[in-house]
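**Student:** sequence and predicted model, in that order:
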Amino acid sequence: MTPPPTVLLVHGAHHGAWCWEEVVDRLRTTSLRTRAIDLPLTSYADDTEAVRAAVRETALLGPVLLVAHSYAGLPVSAAGHAADRLVYVAARMPLPDESPASLTPHWNAPAFHDVVKESPDGTLTLLPAARDILYSTTPAPYADRAAARWRPMRSRVPTTPLRDPAWLSVPSAYLICAQDRTVRPESQRTCATHACTHLELPCDHSPFYSAPDELAAFLREQASLTARSHS
């Protein structure tokens, strides 16, 4: 028998594996394995290699459902070819002929550009005002806890187009966050047209806190499709 899929969770900018805690708790009631990784956030290349290594290691256990939130859509698209299925959560889903960096002004909502600070050494940090933008529909205790854990990062959105993004060859699904104040919902809807299926939720940019039940249910559905393709 094929073992059950592992849901491999990859966080976005300034976050860590901790942001998936509510979703992981909900998936524990199923036969699915879960694994949430910490990106190094030291460079896009380092983040890409971290995803590639995690997929390679996780695939030893069986099928892999690889989940990307926000910025993680880029390293996942670059390194997720060995996964069995992809899920993009308000995430970048780059086309092979476009520069991701050139799209940033149209990708992020205007308010988000004002809450990111760059230090002279190139380190990016979030200002306190980012809390209300990232977690606008999230319960306050979760928003406060997340804001206290934000990580600085040196990773940058690449200027060079991805020649062969993973979603071109790996089945994918997209979750649109309709009340997102970080990433424009219309940009997410454009990405969703490239996925095999999509779901739109009335939540902020952080559905792992603002809509964990719905997100976990969506991941269970996608994991079921992953398992079915191996049966």
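**Tutor:** Okay, I see it. Numbers count the residues shown, from 1 in each chain.
**Student:** drop to CA atoms for contacts and neighbour counts, all remaining ones
**Tutor:** OK.
**Student:** which non-adjacent residue is nearest A147?
**Tutor:** In space, not counting the residues next to it along the chain, A147 is nearest to R131; the distance is 6.2 Å by Cα to Cα, 6 or more residues apart in numbering.
**Student:** so that neighbour is in contact with Y142, correct?
**Tutor:** No: because the distance of 10.5 Å does not satisfy Cα atoms under 8 Å, R131 is recorded as not touching Y142.
**Student:** give me the more crowded residue out of those two.
**Tutor:** R131 (19 against 16; other Cα atoms under 10 Å).
**Student:** may I see the buried residues of stretch 25-34?
**Tutor:** For stretch 25-34, a neighbour-count test (16 or more other Cα atoms under 10 Å) marks 27, 32-34 as buried.
**Student:** among the residues you listed, which ones are in helices?
**Tutor:** Where the buried residues of stretch 25-34 overlap with helices, as defined by DSSP state H, the overlap consists of L27.
**Student:** check the buried residues of stretch 25-34 against H15 and report the nearest one.
**Tutor:** T34 (17.8 Å; Cα to Cα).
**Student:** quick one: the closest one from V183, how far?
**Tutor:** 26 Å (Cα to Cα, to the nearest Å).
**Student:** next, the contact list for the spatially most central residue of the chain, please.
**Tutor:** For the chain, the residue whose C-alpha lies nearest the mean C-alpha position (Cα atoms, centre = their mean) is H69; its distance is 1.3 Å. Taking Cα atoms under 8 Å, 6 or more residues apart in numbering as the contact definition, H69 lies against 10-12, 88-91.
**Student:** this is the comparison structure:
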Amino acid sequence: MKEMDCEKELGDSAPGHNKGHFVLVHGALHGAWCWYKIVDLLEKDGHMVTAIDLTSAGRHPATADSVKSFEEYNQPLMDFLAHQEKSIEQGARIVLVGHSMGGVSLSYASEAFPHLIAVAVYVCALMFRGGESLDKEREYMLPDKEIIEKLEFNKPNGSILPTSFTMPKNLMKNYFYSETESVDATLSSLLIRPFPAMGIYNMDLKTTEERYGLVPRVYIKTSRDKLFPPARQEEIIARSPPEVIHVLESDHSPFFCMAEKLHQLFVQIAIEYVK
């Protein structure tokens, strides 16, 4: 396992390298829209790119309160990969990228479709050890207590457990976009949607070394992250060491504040792993 300083290691991107298919998975509260800069840059290079809206996120018609499990929340990604499995182009061509909570989606996808995924890229994301149930690692999915106390929970009809939650827009700037231009923070404030709380309470996946363990993992650490602090990222990395660690001097949303460097990094990763 090696750690790379992206300020020093990033070279030019490689337009025309078109082997990989980038599949981008957003984190909590966000949608496919958060990748708009990355999609634009990759497509200009000639790459195939798909940004997924998970259930109740982005333009998906479902509401967060209607989602009963992480499996239901994650179904659009699994449906997409199942379709790819049936397509003419076979082989591990997919560069699967997950941001923040999107790392959980990568665990499900890696267990179900390891033969399709050339590399799983975790962008300041939850990354779990293979060979055990995600239920045992739920504590790593929850933010710090001081952040939880600031979330807005929906508990319809006096229910004990919330069915969804969101973060007040005035706090999003501090935790998600502390180094992001105000125009992108404003865009986000208009597009974020609640996250289905049952997606955390109800999940049923046991990863195996024979499937999840086959997929190479690359971690991109955000060193100025206030939502998912570097110390917590390092703890997750230590529990489940990836093949390579890259470091960006970024807040929690490098797809906004460091889009060019993140794009170049994705291209370099594809060159290395997509054969």
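**Tutor:** Looks like it came in fine. Just so it is clear, the model here is predicted, and its values are computed rather than measured.
**Student:** re earlier: and the residue nearest to A147 of the first structure, what pairs with it in the second structure?
**Tutor:** Taking TM-score structural alignment as the criterion, the aligned counterpart of R131 of the first structure in the second structure is K173.
**Student:** related to what we said a few turns ago, by neighbours, which of the contacts of H69 of the first structure wins?
**Tutor:** Comparing the contacts of H69 of the first structure on neighbour count, A90 comes out first with 33 neighbours (neighbours: other Cα under 10 Å).
**Student:** list the contacts of the alignment partner in the second structure of that residue.
**Tutor:** Counting by TM-score structural alignment, A90 of the first structure lines up with C124 in the second structure. Counting by Cα under 8 Å, 6+ apart, C124 of the second structure touches 99-100, 219-222, 228, 233, 252.
**Student:** 6 Å instead, please
**Tutor:** 100, 220-222 (Cα atoms under 6 Å, 6 or more residues apart in numbering).
**Student:** quick one: stretch 213-225 of the first structure to the second structure mean distance?
**Tutor:** Once superposed with the second structure, the aligned residues differ from stretch 213-225 of the first structure by a mean of 1.0 Å; criterion: mean Cα distance after the TM-score superposition for the first structure.
**Student:** could you tell me where that stretch falls in the second structure?
**Tutor:** For stretch 213-225 of the first structure, the aligned range in the second structure is residues 260-272, judged by TM-score structural alignment.
**Student:** the strands in the first structure, which residues?
**Tutor:** Secondary structure of the first structure (DSSP state E): strands at 6-10, 33-37, 64-69, 85-89, 116-118, 124-126, 172-177, 197-201.
**Student:** now the fourth one on the second structure. Mean distance?
**Tutor:** Relative to the matching residues in the second structure, strand 85-89 of the first structure has an average distance of 0.5 Å after the fit, by mean Cα distance after the TM-score superposition for the first structure.
**Student:** that older thread, let's have the strands of the first structure in a markdown table, adding distance to A227 of the first structure.
**Tutor:** As requested, the strands of the first structure are arranged in a markdown table below (distance: least, Cα to Cα, whole Å):
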| stretch | distance to A227 of the first structure |
| --- | --- |
| strand 6-10 | 10 |
| strand 33-37 | 12 |
| strand 64-69 | 9 |
| strand 85-89 | 10 |
| strand 116-118 | 40 |
| strand 124-126 | 39 |
| strand 172-177 | 14 |
| strand 197-201 | 17 |
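**Student:** just name the most buried of the ones you listed.
**Tutor:** Highest mean neighbour count of the strands of the first structure: strand 85-89, a mean of 29 (counted as mean count of other Cα atoms under 10 Å).
**Student:** please name every helix or strand in contact with that one.
**Tutor:** Packed against strand 85-89 of the first structure by the contact rule (3 or more Cα pairs under 6 Å, 6 or more residues apart in numbering; DSSP states H and E) you find strand 64-69, strand 172-177.
**Student:** among those, which is nearest A109 of the first structure?
**Tutor:** Comparing these under Cα to Cα, the one sitting nearest is strand 172-177, at 12.7 Å.
**Student:** whereabouts in the second structure does the closest one align?
**Tutor:** So strand 172-177 of the first structure is aligned with residues 217-222, judged by TM-score structural alignment.
**Student:** how far off centre is the matching stretch?
**Tutor:** Taking Cα atoms, centre = their mean, to the nearest Å, one finds stretch 217-222 of the second structure lying 11 Å from the centre of the chain it belongs to.
**Student:** superposed on the first structure, where does it end up, distance-wise?
**Tutor:** Aligned to the first structure and superposed, stretch 217-222 of the second structure gives a mean residue distance of 0.6 Å (mean Cα distance after the TM-score superposition for the first structure).
**Student:** ranges for the helices of the stretch 1-150 of the second structure?
**Tutor:** Assigned helices in the stretch 1-150 of the second structure, in chain order: 6-9, 36-44, 70-86, 102-112, 145-148 (criterion: DSSP state H, counting those that start in this stretch).
**Student:** contacts for the fourth one?
**Tutor:** Meaning helix 102-112 of the second structure. 25-27, 122, 125-127, 211-212.
**Student:** that helix to strand 217-222, inter-axis angle?
**Tutor:** Taking axes from the mean of the first three to the mean of the last three Cα atoms, to 10 degrees, helix 102-112 of the second structure and strand 217-222 form an angle of 180 degrees between their directions.
**Student:** same question, the longest one
**Tutor:** Helix 70-86 of the second structure runs at 130 degrees relative to strand 217-222, counting by the same axes, to 10 degrees.
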